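K.L.:
okay, here's the prediction I keep looking at, along with the sequence it came from:
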Amino acid sequence: MDKLKQNMLLKNWTKTSTIKLVTFLSACLIIVMISLSINEKSLQDSEQNIKYYKAKVLEVMQDTTVVDHKTEGVRKGSETLRIVVTTGKYKGKEVTIENYLSALFNVYAKSGTKIIVRATMYKDGPNFSIYNYDRTPILYGVILLFIIFLCAIGGKKGFMSLLGLGLTLIAVVKVLLPLLIQGFPAITTSVILIAIIIIVCFILLDGINVKTTSAAIGTIAGVMISGLFAYFVGVLGHISGFQTEEAETLLLIAGNHGMKVKNLLVCGILISALGAVMDISISIASSIHEIHEMNKKLTVLELFHSGMNIGKDAMGTMTNTIILAFTGSSLNLLLMIYSYGIPYSQLINTDTIAIEIIKSIAGSIGIVLTVPIVAYVSSYIEKRFMK
């Protein structure tokens, strides 16, 4: 009997692993095919006469910078640097450049500092200037640390969630952005891509079963609710993508490629709400599944009430998370507004503040309404298919 059970478990594990592998490869294939069908270079308005290279400071020939105590110790002034380009066609080339420091542009270099230089191309050759620090090693190190922690603590599921995250980021960069620039309907394109991402991520996480099915249905519903809410509130409040800080630049791009700017705000809210809604969906679906496994005599209504009780606990922290995330991202703006003493009637009607409020509330409403949706769908599916 034990051997039969072991064979069944092995068979199920093999089947689940096969499904995950097929799903991952299929998603990769679709992304590659779409990417190959899109001419990304024609969509990117790059400055052909400007290139960027890595470089290293060999010597600080002159340093006239001083510490400005009015700007919290930021150095201001200029440096004369001798640098060597370490990548690209000018690799090994040594040049002397002036580095001007201010409160806003402050790349203070020392001997051995790794930097990024901007090369502006002229007929008589390139003119080099400092662009920024070379943060590549630090950023790659942080990413690697995250991957190690996720896989070490999360194990197999951590690795699968990492694959799902990677596919999501690649899909956004290689599929969503090019399609939006080409003028595809912003909301429709985002909804379809998000639905596919949700299904793929849940399959990679735990295969195809009642938990992932319930969570996927709830997540799609919750994200759609967030998007619909943001859209209708935006229409009523006369808020759209045209009020964002990047609107002017996006309009120039839209004139060249046919991109639709109006609904980009809703697309951003859909993507922002995705992670939190996925989190609460799988938590409730997993909890109801475990409760049903422990007591299969419970009715759909009883399972639903259990799911709601669990969801209510998670709901408060999740809504706090998403609202505080948007608040934190706007901290500098809030400080600036507060320091100017802007009256409340003006503040609440400012485009930027209105957009942040809509983002926060839309995401939170998506989370709140996801709880009963997942609780009911999961309870019904558990009783219907897991008797």
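P.N.:
Structure received. The structure presented is a predicted model; accordingly, all values stated were derived computationally and were not measured. Residues are numbered from 1 along each chain as shown.

K.L.:
C-alpha from now on. contacts and neighbour counts both.
P.N.:
Fine.

K.L.:
show me where the stretch 101-250 of the chain has strands.
P.N.:
114-122, 125-133 (DSSP state E, counting those that start in this stretch).

K.L.:
and the ones you listed, which is most packed in?
P.N.:
Neighbour counts (mean count of other Cα atoms under 10 Å) averaged over each of these peak at strand 114-122, with a mean of 18.

K.L.:
contacts for that one, please.
P.N.:
Strand 114-122 has contacts (Cα atoms under 8 Å, 6 or more residues apart in numbering) with 49-57, 126-134.

K.L.:
equivalent analysis for stretch 12-25, please.
P.N.:
200, 203-204, 206-208.

K.L.:
please tabulate these in JSON lines, including the columns distance to residue 258 and neighbour count.
P.N.:
Below are the contacts of stretch 12-25 laid out as JSON lines (distance: Cα to Cα, whole Å; neighbours: other Cα atoms under 10 Å):
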{"residue": "200", "distance to residue 258": "30", "neighbour count": "23"}
{"residue": "203", "distance to residue 258": "35", "neighbour count": "25"}
{"residue": "204", "distance to residue 258": "36", "neighbour count": "25"}
{"residue": "206", "distance to residue 258": "40", "neighbour count": "16"}
{"residue": "207", "distance to residue 258": "39", "neighbour count": "23"}
{"residue": "208", "distance to residue 258": "39", "neighbour count": "17"}
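
K.L.:
would CSV of those with distance to residue 363 be doable?
P.N.:
CSV is the format used below for the contacts of stretch 12-25 (distance: Cα to Cα, whole Å):
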residue, distance to residue 363
200, 22
203, 24
204, 25
206, 25
207, 27
208, 27
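
K.L.:
isn't residue 254 right next to residue 261, touching?
P.N.:
Yes: look at residue 254 against residue 261 with Cα atoms under 8 Å: they come within range, at 7.3 Å.

K.L.:
who has more neighbours out of the two?
P.N.:
Legend: neighbour count by other Cα atoms under 10 Å for residue 254 and residue 261, higher for residue 261 (22 against 18).

K.L.:
so what's that one up against?
P.N.:
Contacts of residue 261 (Cα under 8 Å, 6+ apart): 241-242, 247, 250-251, 254.

K.L.:
just checking, which of those belong to helices?
P.N.:
Secondary structure from DSSP state H places 247, 250-251, 254 of the contacts of residue 261 in helices.

K.L.:
now the residues you listed as TSV including distance to residue 153?
P.N.:
Formatted as TSV, the ones in helices among the contacts of residue 261 follow (distance: Cα to Cα, whole Å):
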residue	distance to residue 153
247	42
250	41
251	45
254	45
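
K.L.:
here comes the other one, which I'd like you to weigh against the first:
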Amino acid sequence: MASRNVGRRRADRRPNRRRAVEIPRGHGHGHGHAHGHGHGDHVVDTSVVNSDAIVARRVRIVVAAVLVPLIVAAVVSLIVLWPGGDVKVASYQTSSARGQITALKPCADARDKCNLATVKLSNGADKGKAVPVQVPKAGGAPIPVKVGQEVMLAVQKDAPPDQKYQYVDHDRIKPLLILAVIFAVAVVALSRWRGFAALIALAVTAVMLTQFILPAILRGSNPLLVAVVGGAVIMTIAVFLTHGINAESSIALAGTIAALGLTVLLGWFFTGFSQLSGLAAEGASTAQQFSPHLDLAGLLVAGMVIGALGVLDDVTVTQAAAVWELSAANPAASRRELMSAGLRIGRTHVASVVNTLVLAYAGAAMPVLLVFAIQDLPVVTVISTEAVAMEVVRGLVGSLGIIAAVPLTTALAAMAVADRSRDLVGTPEPVA
């Protein structure tokens, strides 16, 4: 009893730096009977799990044996694969400009084919000038442009003055910036400094995608290798930056990388087994036209990996946090007890996340599915076409990676915190 109270007082004196879980104390246990009166529920600080000497020793083994070699390999590969030089294709480059429509009328010589807009330029060499721009009509209906709207233009420098500027699309930068600001404010308002760290991690992800992954693939590097290296670096920065460098986040990262590796293997195998060429992917043929050496099948698998990264991060961090909560509630819980309870939590999470991922891929293929619905083709025929089969493989491979992430991360976390303080607590309480 004395050693049990000493352990309890040690936990109580630690500041509540992180989250806490309330453990009801009933009268069925000696400790609950002795301390339950007058105190109500007892608050357990989960930060004591990270600072536990036993946990620290076990996690150091995982970090030294698994994480450090993988992170070092990813960083070295990142340096080796980093694209040097310019990857742009000169024949595909065009100048651009933006402006606001100040007047709009039908074209004089082709009233049914286009509208003639007067656009006041807001940037470029002719900034401030009003220039004529033809806005084509599609399928007999005019593209919905109105006076006062912002538009994007392509600039043909050697064309006649009345054809120098060509309509490209609406300029949507303002509404997108407003939406991004609302998103950032909402994240910071809810999660405070952790939300701010998550936004920085999001910026790092954007930089990795635009400055490493895409250019490296265009330079001829293996898309699958680039995706794995880039994904590992992104996840390392995102997890440690958002959740801190501690035992819990290290275990979550180890589970993420393990599940990522399995996703890569499954994606590579089933892409070949299903005979997917990658040509059905949107923009694939255009990309190969300007980069003939591009491996479209590898690019398809790389897309599966990148698409599953965010969900894997969510699952592994949640599972590690759940096991940490359980260990904080009962320091003497065995590995089997923690695994059992952690998997019960994970089952509910996976059920909802898998459905979300599959629906996301189905939504991306919605235009193709509508075409098949119009043609009234048999379901077997529809599924076997590459455009649909590609999305099926994407969704199922990503889902398998998520499913694997739960037991992998739960097992690593349980191994790290199981039986961590049996000598202090004495008789263990059952894990709910």
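P.N.:
It's in. Everything quoted here is computed from the prediction, not taken from an experiment.

K.L.:
now the TM-score, please.
P.N.:
TM-score for the superposed chains, counting by TM-score structural alignment, normalised by the length of structure 1: 0.82, backed by 353 aligned residues with a Cα RMSD of 3.1 Å.

K.L.:
distance to residue 293 of structure 1 added to the strands of the stretch 101-250 of structure 1, as a markdown table?
P.N.:
Formatted as a markdown table, the strands of the stretch 101-250 of structure 1 follow (distance: least, Cα to Cα, whole Å):
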| stretch | distance to residue 293 of structure 1 |
| --- | --- |
| strand 114-122 | 57 |
| strand 125-133 | 55 |
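
K.L.:
count the residues that sit near the equivalent of residue 239 of structure 2 over in structure 1.
P.N.:
Per TM-score structural alignment, the equivalent position to residue 239 of structure 2 in structure 1 is residue 202. Residue 202 of structure 1 is flanked by 23 other residues according to other Cα under 10 Å.

K.L.:
residue 202 of structure 1 is in contact with residue 212, isn't it?
P.N.:
Yes: using Cα under 8 Å, residue 202 of structure 1 is in contact with residue 212, at 5.6 Å.

K.L.:
what sits against the match of residue 239 of structure 2?
P.N.:
208, 212, 215-216.

K.L.:
for stretch 184-196 of structure 1, the distance to its chain's centre please.
P.N.:
Relative to its chain's centre, stretch 184-196 of structure 1 lies at 15 Å (Cα atoms, centre = their mean, to the nearest Å).

K.L.:
list the buried ones in it?
P.N.:
Using 16 or more other Cα atoms under 10 Å as the test for burial, stretch 184-196 of structure 1 gives 184-187, 190-191, 193-196.

K.L.:
ditto for stretch 19-26 of structure 1
P.N.:
In stretch 19-26 of structure 1, counting by 16+ other Cα under 10 Å, buried: 19-20, 23-24.

K.L.:
just stretch 94-109 of structure 2 next, same as before
P.N.:
Burial within stretch 94-109 of structure 2, assessed by neighbour count using 16+ other Cα under 10 Å, is assigned to 97-102, 104, 106-107.

K.L.:
which SSE is the residue nearest to the spatial centre of structure 2 in?
P.N.:
Residue closest to the mean C-alpha point of structure 2, counted by Cα atoms, centre = their mean, is residue 310 at 2.4 Å. Assessed by DSSP states H and E, residue 310 of structure 2 sits inside helix 296-329.

K.L.:
which bit of structure 1 covers that helix?
P.N.:
Under TM-score structural alignment, helix 296-329 of structure 2 corresponds to residues 261-294 of structure 1.

K.L.:
ok, and for the matching stretch, which residues are buried?
P.N.:
Here stretch 261-294 of structure 1 shows 261, 263-278, 280-289, 292 as buried, counting by 16+ other Cα under 10 Å.

K.L.:
so what does residue 158 of structure 2 match up with in structure 1?
P.N.:
Matched across to structure 1, residue 158 of structure 2 falls on residue 122, judged by TM-score structural alignment.

K.L.:
tell me how far that match lies from residue 100 of structure 1.
P.N.:
According to Cα to Cα, to the nearest Å, residue 122 of structure 1 and residue 100 of structure 1 sit 22 Å apart.

K.L.:
average offset between the next helix or strand after the helix holding residue 310 of structure 2 and structure 1?
P.N.:
Downstream of helix 296-329 of structure 2, the first helix or strand assigned by DSSP H and E is helix 335-364. In the superposition against structure 1, helix 335-364 of structure 2 averages 0.7 Å from its aligned positions (mean Cα distance after the TM-score superposition for structure 1).

K.L.:
so the helix or strand following helix 335-364 of structure 2 matches what in structure 1?
P.N.:
Note on helix 335-364 of structure 2: by DSSP H and E, the next helix or strand toward the C-terminus is helix 366-375. Under TM-score structural alignment, helix 366-375 of structure 2 corresponds to residues 331-340 of structure 1.

K.L.:
quick one: the top strand by length along structure 2 to structure 1 mean distance?
P.N.:
The single longest strand within structure 2, with elements called by DSSP state E, is strand 95-106. Following the fit onto structure 1, the mean deviation recorded for strand 95-106 of structure 2 is 1.9 Å by mean Cα distance after the TM-score superposition for structure 1.

K.L.:
got a list of contacts for that strand?
P.N.:
112, 114-124, 146-156, 171.

K.L.:
repeat for stretch 73-87 of structure 2
P.N.:
212, 215-216, 218-219, 221, 226, 229-230, 232-233.

K.L.:
show the end-to-end separation of it, please.
P.N.:
End residues of stretch 73-87 of structure 2 are separated by 25 Å (Cα to Cα).

K.L.:
list the buried residues for that stretch?
P.N.:
Within stretch 73-87 of structure 2, judged by 16+ other Cα under 10 Å, the buried ones are 74-75, 77-78, 81-83.

K.L.:
show me the helices in the stretch 101-250 of structure 1, by range?
P.N.:
Secondary structure of the stretch 101-250 of structure 1 (DSSP state H, counting those that start in this stretch): helices at 136-171, 177-181, 186-206, 210-237, 247-257.

K.L.:
sorry, back to before: name only those of the contacts of strand 95-106 of structure 2 that count as buried.
P.N.:
Neighbour counting by 16+ other Cα under 10 Å classes 114-122, 150-155, 171 among the contacts of strand 95-106 of structure 2 as buried.

K.L.:
which pair in those spans the largest distance?
P.N.:
Using Cα to Cα, the two most remote members of these are 114 and 122, lying 23.2 Å apart.
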